[in-house]
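# Okay, predicted coordinates and the sequence, questions at the end:
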Amino acid sequence: MTLFGNFSDSSLNLLPRDGTVNYYGKIIDREDANRFYQKLFENIEWKNDEAVIFGRKILTKRKVAWYGDEGFEYTYSKTTKTALPWTEELLILKKTVEEETGEKFNSCLLNLYHSGDEGMAYHSDAEKDLKKNGAIASVSLGAERKFSFKHKVTGEKVELVLEHGSLLVMKDETQSYWLHRLPPTRKVTMSRINLTFRTIDERQ
């Protein structure tokens, strides 16, 4: 297992094989990150996430929201969401991320974790709605949390800590070969907002 500390060399690929993950560190200063966190917490149309497991619909404690250039539909965990129009704060963050990465995005999935008790199990973002091998840019606001990758074949693991105001980018074949998760922890009592800027494949 490789555990990366807090650093910001965006040219370094954190994965040893089969994909690309770059960590940019803090791209938003603390004061602005605090402001964005508060605005998003108050203004985003948060809803408990839904998933269908063994034919039963369950609601998670974690809350989510889905925004985009138009009313894109996005299906995961056997549920479909329709994108809401961008808010002012989301457009500013989208522009910031696009300038940092040189990528273009047309949608954003947001997650609100109320404390360290809430997390996300291992999964990959390889839904058919998304551009294949496209970049996914993850912005973290609020509590610092550990983030883990695991290779689907070899079981290799890579972990790092996502800082308040930081940017992580997953691209190329990462979703095909790697799983990722946000492990729960009782050490964190503060809440965290995660924004994942994505590209819906409009040709479908």
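Yep, that arrived.
# only C-alpha atoms for contact and neighbour calcs from this point on.
OK.
# Which elements pack onto the lengthiest strand in the chain?
Looking across the chain with DSSP state E, the single longest strand is strand 56-68. In terms of contacts (3 or more C-alpha pairs under 8 Å, 6 or more residues apart in numbering; DSSP states H and E), strand 56-68 is packed against strand 47-53, strand 79-82, strand 84-85, strand 107-113.
# How far does it sit from its chain's centre?
14 Å (C-alpha atoms, centre = their mean, to the nearest Å).
# Going by neighbour count, which residues in that strand are buried?
Using 16 or more other C-alpha atoms under 10 Å as the test for burial, strand 56-68 gives Lys61, Arg62, Lys63, Val64, Ala65, Trp66, Tyr67, Gly68.
# so the helix or strand hosting Lys39 versus strand 107-113, what angle?
Using DSSP states H and E, Lys39 sits in helix 30-43. Interaxial angle of helix 30-43 relative to strand 107-113 (axes from the mean of the first three to the mean of the last three C-alpha atoms, to 10 degrees): 90 degrees.
# And for helix 30-43, what's in contact with it?
Under the contact criterion C-alpha atoms under 8 Å, 6 or more residues apart in numbering, helix 30-43 has outside partners Glu89, Leu141, Gly142, His164, Gly165, Ile193.
# try this one next to it:
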Amino acid sequence: MHQQQELNLPDAEVYFFPQFLSKEESDLYFVMLMKEVNWQQESIKMFGRQLSMPRLTAWYGDKSYTYSGLQNKPQPWLPVLLELKKRVEVVSGQKYNSVLLNLYRSGQDSMGWHADDEAELGQEPSIASLSFGAERKFSFKHKSRKDLKGQSITLHHGSLLLMQGQTQHHWLHHVPKTTRTVEPRINLTFRMVVE
């Protein structure tokens, strides 16, 4: 049985599995994902300028998906992604039809504050975030309640973070840059695109 921790965030359902996969399995998956995934350097329009995203990304699955003005056409599922999807679905009790992959090449790669609250993810999106490679800090802050202290956790090699229920309506999350020297990290966020 996977050891589970519930994060104490009001207006949210967030569960963390620090050792969802063993180190041996995680090492193997990391190598496969680095090699097999068709990583892209996307750019987005911000402040009237085209800027390169501070990480590499890939979108696989059954549906197109738009975020940050970026239209993602799905690539067909890889066997390794279907295998991981199945394992995550067993623990989350949810079904997923798509996955967004992020490759953080160094501590300078990051993800800004955002919520996964696009209409095509439905009323209460379930996001299953699987991490491989270097540990990185993952932070939360409430969208409207300034009295609530944000929370940070460390996402480990082989860990799984589930964000469900009202989480995306009330909380933002991000992966900050770090000046520490860190090895690459791969993150998979499984989701159900409903539209």
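Everything's here; your move. Keep in mind it's a predicted model, so treat the numbers as computed, not measured.
# Looking at the first structure, name the residue matched to His157 of the second structure.
Alignment note: His157 of the second structure maps to His164 in the first structure; criterion TM-score structural alignment.
# can you check Asn38 of the second structure too?
In the first structure, the residue paired with Asn38 of the second structure according to TM-score structural alignment is Glu45.
# now Leu90 of the first structure, what's its secondary structure?
Secondary structure state of Leu90 of the first structure, per DSSP: H, G, I helix; E, B strand; the rest coil, is helix.
# distance of the aligned residue in the first structure for Val175 of the second structure from Val161 of the first structure?
Aligned counterpart of Val175 of the second structure in the first structure: Leu182 (TM-score structural alignment). Distance, Leu182 of the first structure to Val161 of the first structure, using C-alpha to C-alpha, to the nearest Å: 10 Å.
# circling back to that earlier point, what about the match of His157 of the second structure, neighbour count?
Using other C-alpha atoms under 10 Å, His164 of the first structure has 25 other residues around it.
# Surely it touches Arg145?
No - counting by C-alpha atoms under 8 Å, His164 of the first structure does not reach Arg145; the two are 9.1 Å apart.
# mean deviation of the helix holding Lys39 of the first structure from the second structure?
Superposing on the second structure and averaging over aligned pairs (mean C-alpha distance after the TM-score superposition for the first structure), helix 30-43 of the first structure comes out at 0.7 Å.
# quick one: contacts of the longest strand of the first structure?
44-52, 81-86, 106-114, 118-119.
# Could you say which one of the helices and strands packed on strand 56-68 of the first structure comes nearest to Leu130 of the first structure?
Closest approach to Leu130 of the first structure among these is made by strand 107-113 (9.9 Å; C-alpha to C-alpha).
# Run through the neighbouring helices and strands of that closest one.
Under the contact definition 3+ C-alpha pairs under 8 Å, 6+ apart, strand 107-113 of the first structure sits against strand 56-68, strand 192-198.
# In the second structure, what stretch matches the following helix or strand past it?
The helix or strand immediately downstream of strand 107-113 of the first structure is strand 120-123, counting by DSSP H and E. Aligned using TM-score structural alignment, strand 120-123 of the first structure spans residues 111-114 in the second structure.
# shouldn't Ser129 of the second structure be in contact with Gln164?
No - counting by C-alpha under 8 Å, Gln164 is not a contact partner of Ser129 of the second structure; they are 11.1 Å apart.
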